[in-house]
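no sequence on this one, just coordinates:
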């Protein structure tokens, strides 16, 4: 209801078979505005035919068969979604399903024997916006905020586990623009899979190419991003984005294990980059009022020089255990909070002339060698 406003005419039928309800609802949705990410956003004046159907499968009603139903949703020519579920238990359990969004006429998504297959082809896909809607509907944010061992955690975990069954286990995504973690990627092609909270994908886009794994946070488990990329190009806004992230240090920053063979930052080629980092404040319980972002490895490897660095960012007397304190909306910083940043580095230079030339300062030095080592705090 929080994403829709207005009213619309509809037709509905309700029946019961084997003690299970069967429902069919259809509507043009004219008169109702939808505040959802594209392609499901619409004004009240426009029409978007919707049909929802939930019926028992006839074969599943034979003696000795597990009771199953089929849940189907079609939204104009925008989306077609179908699930086969086991309804013999207290909660429906998804057995298999298919999700097709933005497909051409005649293009379908065959349902696998088990799991959910998705095929998405859109001009723009905003994963951040859809993730927020999913979290709002399943209480995912409450799961992270609730104290360990509380009854709220058990309830939220059950809801989140049920919701996971409806998410794709295999997927193909094509998008002119993909928004994820606040970043915009262009001309994106993704082939991926999911197992529980672990997502794996091969990605090709204008800005990057390679393999990525992402583990969603769950309960007390922190998020983790693992990437092996052949290339990555970061635009001019990157430095200010990183500064803002470290300034607020939200709990959602994942642990990082990233290797990029060909890194480009603001048009400058940085060669091979290796990053390993953990967010020791990722738990909603801040230990002794201290949050720490620890950089275990930061290596930049070029033919003319090698930079190796480690360090950390620490907030002392940090706000304690609340969604806002963890970096959510309305977060406030304790007036007594202090911060400390330490970076230990070593720069081994094989050719200082070529190194300066790489950064637009050519012909200043020729074939210089040396070592620079120290600490920035």
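It's in. Just so it is clear, the structure is predicted and the values come from calculations on it, not from any experiment.

use CA for all of it now, contacts and neighbours both
Will do.

may I see the buried residues of the helix or strand where residue 355 lies?
According to DSSP states H and E, residue 355 maps onto helix 352-358. Applying a neighbour-count criterion of 16 or more other CA atoms under 10 Å, one finds 352, 353, 354, 355, 356 buried in helix 352-358.

ditto for stretch 294-310
Those would be 294-295, 297-302, 304-310, for stretch 294-310 by 16+ other CA under 10 Å.

among those, which are in strands?
Members of the buried residues of stretch 294-310 lying in strands (criterion: DSSP state E): 294-295, 297-301, 305-310.

now, the most widely separated pair of the residues you listed?
294 and 305 (24.2 Å; CA to CA).

second one coming, line it up with the first:
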């Protein structure tokens, strides 16, 4: 074709392919400088290669010359203007320096334009522009013109006034159409945050100098806005790529529906609602999110939601919030509904500086912090949390049968545990009733002991969590509570006895826990247990039991085993046996009353009392020291009435099986107590003594070198007897006679 040399060179540098179906050209004057001209042509299969330009010295990309593939063009042009129609079928558009992926495949593209030229000013009217590909469908119209009052290259990239809409868009591909003028971290955030979703009727409005239209703050009078409704969106507002390895993920929102807006250099999600992925019991009814300046990507999220409190706990524990609150709620269970307000401030480039604020409002929920802490019933109040911890605000609940006030959280000024977890302390102050203590089955053997308790009393409790391990402290003066137990643990309701209960991990150990119970100056119980990782089973490592004011001083845990020390002016074994029977078997003798774990029983013990009452007999000035091995109890005893060694064996159910006694002396005096008269009366009537039970008498093997009966010296005593009731039960009803 007779083209000017400059045009030929340009075509060589910028390849063009296609079929010229028709061309008609007229001009007057030289071809390279015509005085007037007119061109009319149609080209099909047109492909014009894009021409990228190098970036600026500061790295900012420069828009290149666009390219096109698979186009059909019909053109009429004169020096003063013209018209053109463009249609692309299964082709592509390419915009180097504009998008990170410059080539945009299109299934269909149509444009109808007309332009006019006056001096150096060009005005292009787009009467129709329609685009459809796998990601979106849209139609637009508008006007582009060179910048008024400018000459040469300063006229470009020009002024655009465009209006239109995307009737359909794939939310997961939004990032692909964000221009390179938006920083890479903002584009990457949108790419990883919006995982799926659909947009409908996205209104598009662009007006202004194309060189400045995306500036922040925007030029006065300029517009750059994409706004439409989205649905079915899955949004990871904190994408995993922003988090450190091993950090708990923030749960994504799914089924999100609302309005998505890009306005100049900002992004907003307004009036949205959605669910929390993996937690179907929770719904966010109002979500506002946005980036105020895409050149400094800082994501702000405000959300309000409601759902089951159990779901809210699941969300907190599975997200970084669990670390913020020291994993205090990892084992918590709850029922009922709650509401949540949440604020997130997420600087994308420095996500470690993220800020979190939240508030959960309780409305009559039942909550249990750990499996072995009491239920907080009908809880009212609020729990506020942040990236630095949490606090309980004006909370009330029914605990242990009475009203209680709750407070606490993450104390300020206390150091973390070295893993970024701050200590947590909860405080409870309320009233506990004996009836409620009987229902605390997870605090065995407290429910059994509570059978001998009546009334109610005030208490204070502190539950701490250090390195995720609970520590419990309960204190009370027990005013208002009566203890129906034998001496020395008999207490009227109007007396004050200080009580202190502690439990928690043993410092400097792994998997070892302790609990300590102290009651006034009369009782001390303390154990250490080793808990296995698998299954959570525990084994007693050591323990100590002290009964009586004189037994407690200098009482400490032994190196191993369980030590017991009993020291009181009077110990009524019969009364204690009846009390224990009432506590652990409801007053009915039963094999179930046997201890479930003999490891809690003492392996070494000592006893000192002025009077030891056993059935209708009393031993005076009694001292004893002994051991236990399995079901065998051994003791060296010394009293006014006897001296020597006793071996006592229990059967598998905990009942008396055999008593072996080797005594240097044994004295059975005449009855002097009222109990003796009652015993004598019973004997005279041929009935057993009131407190005796034939089924409880063990087999006997007794030798006493010096035996005295009611003041008479009878010399050596040997007794060998078998309880026929027990023997027949063990041998299927057959009696075995003994001597």
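Sure, I can see it. Note that the coordinates shown come from a computational prediction; the quantities given were computed from them, not determined experimentally.

the stretch 51-200 of the second structure: strands as residue ranges?
67-78, 81-94, 103-118, 121-132, 136-145, 159-170, 194-209 (DSSP state E, counting those that start in this stretch).

cool, and the stretch 151-300 of the first structure?
Taking DSSP E, counting those that start in this stretch as the criterion, the stretch 151-300 of the first structure carries its strands at 170-180, 183-195, 198-204, 208-215, 224-234, 255-265, 268-279, 290-301.

quick revisit: make a markdown table from the buried residues of helix 352-358 of the first structure and add distance to residue 314 of the first structure to it.
Below are the buried residues of helix 352-358 of the first structure laid out as a markdown table (distance: CA to CA, whole Å):
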| residue | distance to residue 314 of the first structure |
| --- | --- |
| 352 | 33 |
| 353 | 36 |
| 354 | 36 |
| 355 | 32 |
| 356 | 33 |
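
tell me the one among these nearest to residue 120 of the first structure.
Using CA to CA, those come closest to residue 120 of the first structure at residue 355, 43.8 Å.

thinking again about what came up before, and the helix holding residue 355 of the first structure, which stretch of the second structure?
Mapped onto the second structure using TM-score structural alignment, helix 352-358 of the first structure spans no residues at all.

what packs against whichever helix or strand comes after that helix?
Note on helix 352-358 of the first structure: by DSSP H and E, the next helix or strand toward the C-terminus is strand 370-376. Counting by 3 or more CA pairs under 8 Å, 6 or more residues apart in numbering; DSSP states H and E, the packing neighbours recorded for strand 370-376 of the first structure are strand 338-349.

buried stuff in the strand it packs on?
Of the residues in strand 338-349 of the first structure, 345, 346, 347, 348, 349 count as buried by neighbour count, 16+ other CA under 10 Å.

residue 88 of the second structure -> the first structure?
With TM-score structural alignment as the criterion, residue 88 of the second structure has no equivalent in the first structure.

wait, isn't residue 88 of the second structure in contact with residue 46?
No. At 9.0 Å, residue 88 of the second structure does not count as touching residue 46 under the criterion of CA atoms under 8 Å.

more crowded one of the two?
residue 88 (23 against 20; other CA atoms under 10 Å).

nearest spatial neighbour of the more buried one, skipping sequence neighbours?
Once flanking residues are discounted, residue 88 of the second structure sits nearest to residue 71: 4.3 Å by CA to CA, 6 or more residues apart in numbering.

neighbours of residue 24 of the second structure, how many?
Using other CA under 10 Å, residue 24 of the second structure has 10 neighbouring residues.

chain center to the strand or helix carrying it: distance?
In the assignment (DSSP H and E), residue 24 of the second structure maps to strand 16-28. On the basis of CA atoms, centre = their mean, to the nearest Å, strand 16-28 of the second structure sits 71 Å off its chain's mean C-alpha point.

if we can go back for a sec, now do the shared contacts for residue 88 and residue 46 of the second structure.
Residues touching both residue 88 of the second structure and residue 46 (CA atoms under 8 Å, 6 or more residues apart in numbering) are 69, 70, 71, 72.

okay, those in a markdown table with distance to residue 710 of the second structure and neighbour count next?
Below are these laid out as a markdown table (distance: CA to CA, whole Å; neighbours: other CA atoms under 10 Å):
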| residue | distance to residue 710 of the second structure | neighbour count |
| --- | --- | --- |
| 69 | 125 | 24 |
| 70 | 126 | 21 |
| 71 | 128 | 24 |
| 72 | 131 | 20 |
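
wait, which of those is closest to residue 665 of the second structure?
Checking those against residue 665 of the second structure with CA to CA, the nearest one is residue 69 at 118.3 Å.
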